[in-house]
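> no sequence on this one, just coordinates:
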């Protein structure tokens, strides 16, 4: 948020258990008292003041703990001291990037200035009851066409193959020109055991599910047969997120 605050993400199936052991009042972080997207102001042990947000970029049950910056090292020591004996570990941006692709969470790789809120599958977040910046533009005919590129997940048909971000998504019978879409991000998914990707293709999942698609990469001279799937490739119902 600013240099005045230190932030620590606590994510995974045991994250609530970790917080319960670290806050002075464990009841504050129960599922009933602290639902998804909630924010509370409380105190960690050792009298460390904090604000905790129950939000998740990883797609797991997760929290973000914010303390005044002077308390940052003490808060980290407390959380790590509880997490490590439970099998916890420190994780970095590469792991976070893999998890966000598994869940279909978009970043700047997807939100490149051409993409609307509907294209990214986030249309339900927009209010239907009041105006907001972009609400009039959002309804223009060009931005609500059914054949606009929509966010999708991508699997290689041969699960042993890999493919690259930036590849062009083409109908298998028409691998040419600008194609029908593009791949914005790829990663190996440890949970699924193969490479996966996020991207956009004209008409989205409904238009391409079950059809033959090629990820064409003329720069690297590599064409890979892929299938179009839901962008929510792991835990699509959010059971972990809301657990």
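Right, received. Where do you want to start? In this text the structure is predicted, and so the values were computed from the model without any measurement. Numbering: from 1, shown residues only.
> Only C-alpha atoms from now on, for both contacts and neighbour counts.
Noted.
> Pull up the gap between the residue nearest to residue 202 when sequence neighbours are not counted and residue 239, please.
Excluding the flanking residues, the one nearest residue 202 by CA to CA, 6 or more residues apart in numbering is residue 149, at 3.9 Å. From residue 149 across to residue 239, the span is 28 Å (CA to CA, to the nearest Å).
> got another, please set it beside the one above:
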């Protein structure tokens, strides 16, 4: 999953980014409301973690603009602003959850998992394709009942393909899903990740098919005893 964090406190931002990346997510971080608004207009995210007290543009206005564009992406507000009236106001603006600083990272991580679980695949906590089953928020996958051992990058790649299993996913979409602004993924790096994922899916009845000139498609495939390309 790709997450945008809008937080102007460097120490809090560093802790949240480290926690989310350890969980296998790609994270983009901005420290002002204007930059958050611009990022939300220019990129697709699975979750927004939003501080209200942002410079240049208040977090409440970022949220209002996001919802006015019809975006239904889940939003977790993390703020020092406490009090019932403020919580009600922000929830009425369109926030999905509200967490008051200071908070335990374990609680933050649980709330992130809950929001992503709700949003994944129209509220379904799992995706299935043939014998392959994915728990997106939990970053787990199985073939039948056997766990599929994947690196964080391999799972992110499989997740990006599985969420678009009915349509082709371009190389640009895969690179965007796998990387945040602080990381780079070359074409060769993507080829290596796809090759490794294909090998791990080999024999499962599900594979990654190359659509020449367009991208890749995750689909059920006939069983084969030969190694994947």
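Done, it's in. Here the structure is a predicted model, which means the values were calculated and not measured.
> TM value for the aligned chains?
Laid over one another, the chains give 0.27 as their TM-score (TM-score structural alignment, normalised by the length of structure 2), with 121 aligned residues with a CA RMSD of 6.7 Å.
> out of residue 149 and residue 239 of structure 1, which sits in the more crowded spot?
residue 149 (23 against 11; other CA atoms under 10 Å).
> Assess the claim that the more buried one and residue 181 are in contact.
Yes. At 6.5 Å, residue 149 of structure 1 counts as touching residue 181 under the criterion of CA atoms under 8 Å.
> what residues are shared contacts of those two?
200-202 (CA atoms under 8 Å, 6 or more residues apart in numbering).
> Can you list which of these are found in helices?
If you go by DSSP state H, these have nothing in helices.
> What residues of whichever strand or helix holds residue 35 of structure 2 count as buried?
Using DSSP states H and E, residue 35 of structure 2 maps to helix 33-42. Buried positions in helix 33-42 of structure 2, judged by neighbour count with 16 or more other CA atoms under 10 Å: 33-37, 39-40.
> Show me what that helix is packed up against.
strand 2-6, helix 59-68 (3 or more CA pairs under 8 Å, 6 or more residues apart in numbering; DSSP states H and E).
> Kindly recompute the last result at 10 Å.
For helix 33-42 of structure 2, the packing partners by 3 or more CA pairs under 10 Å, 6 or more residues apart in numbering; DSSP states H and E come out as strand 2-6, strand 26-30, strand 47-50, helix 59-68.
> picking up where we left off before, top of the shared contacts of residue 149 and residue 181 of structure 1 by number of neighbours, please.
Going by other CA under 10 Å, residue 200 tops these with 27 neighbours.
> separation between that one and residue 65 of structure 1?
Residue 200 of structure 1 is 34 Å from residue 65 of structure 1, by CA to CA.
> before we move on, the earlier item: between strand 26-30 and the helix holding residue 35 of structure 2, find me the angle.
Counting by axes from the mean of the first three to the mean of the last three CA atoms, to 10 degrees, helix 33-42 of structure 2 lies at 140 degrees to strand 26-30.
> and the angle from helix 33-42 of structure 2 to strand 2-6?
160 degrees.
> And what about residue 108 of structure 2, helix, strand or coil?
helix (DSSP: H, G, I helix; E, B strand; the rest coil).
> Could you say which helix or strand holds the residue nearest to it when sequence neighbours are not counted?
Of all residues not flanking residue 108 of structure 2 in the chain, residue 99 sits nearest, at 7.7 Å (CA to CA, 6+ apart). Using DSSP H and E, residue 99 of structure 2 maps to strand 97-100.
> buried stuff in that strand?
Neighbour-count burial for strand 97-100 of structure 2 [16+ other CA under 10 Å]: 97-99.
> Would you mind giving those as JSON lines with distance to residue 75 of structure 2 added?
Shown next, in JSON lines, are the buried residues of strand 97-100 of structure 2 (distance: CA to CA, whole Å):
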{"residue": "97", "distance to residue 75 of structure 2": "7"}
{"residue": "98", "distance to residue 75 of structure 2": "9"}
{"residue": "99", "distance to residue 75 of structure 2": "11"}
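> any idea which of those is closest to residue 19 of structure 2?
residue 99 (15.8 Å; CA to CA).
> That closest one against residue 91, yeah?
No. With contact defined as CA atoms under 10 Å, residue 99 of structure 2 does not count as touching residue 91 (11.4 Å).
> Now do the shared contacts for the two.
76-77 (CA atoms under 10 Å, 6 or more residues apart in numbering).
> just checking, residue 223 of structure 1 touches residue 216?
Yes. Residue 223 of structure 1 is within contact range of residue 216, at 4.5 Å (criterion: CA under 10 Å).
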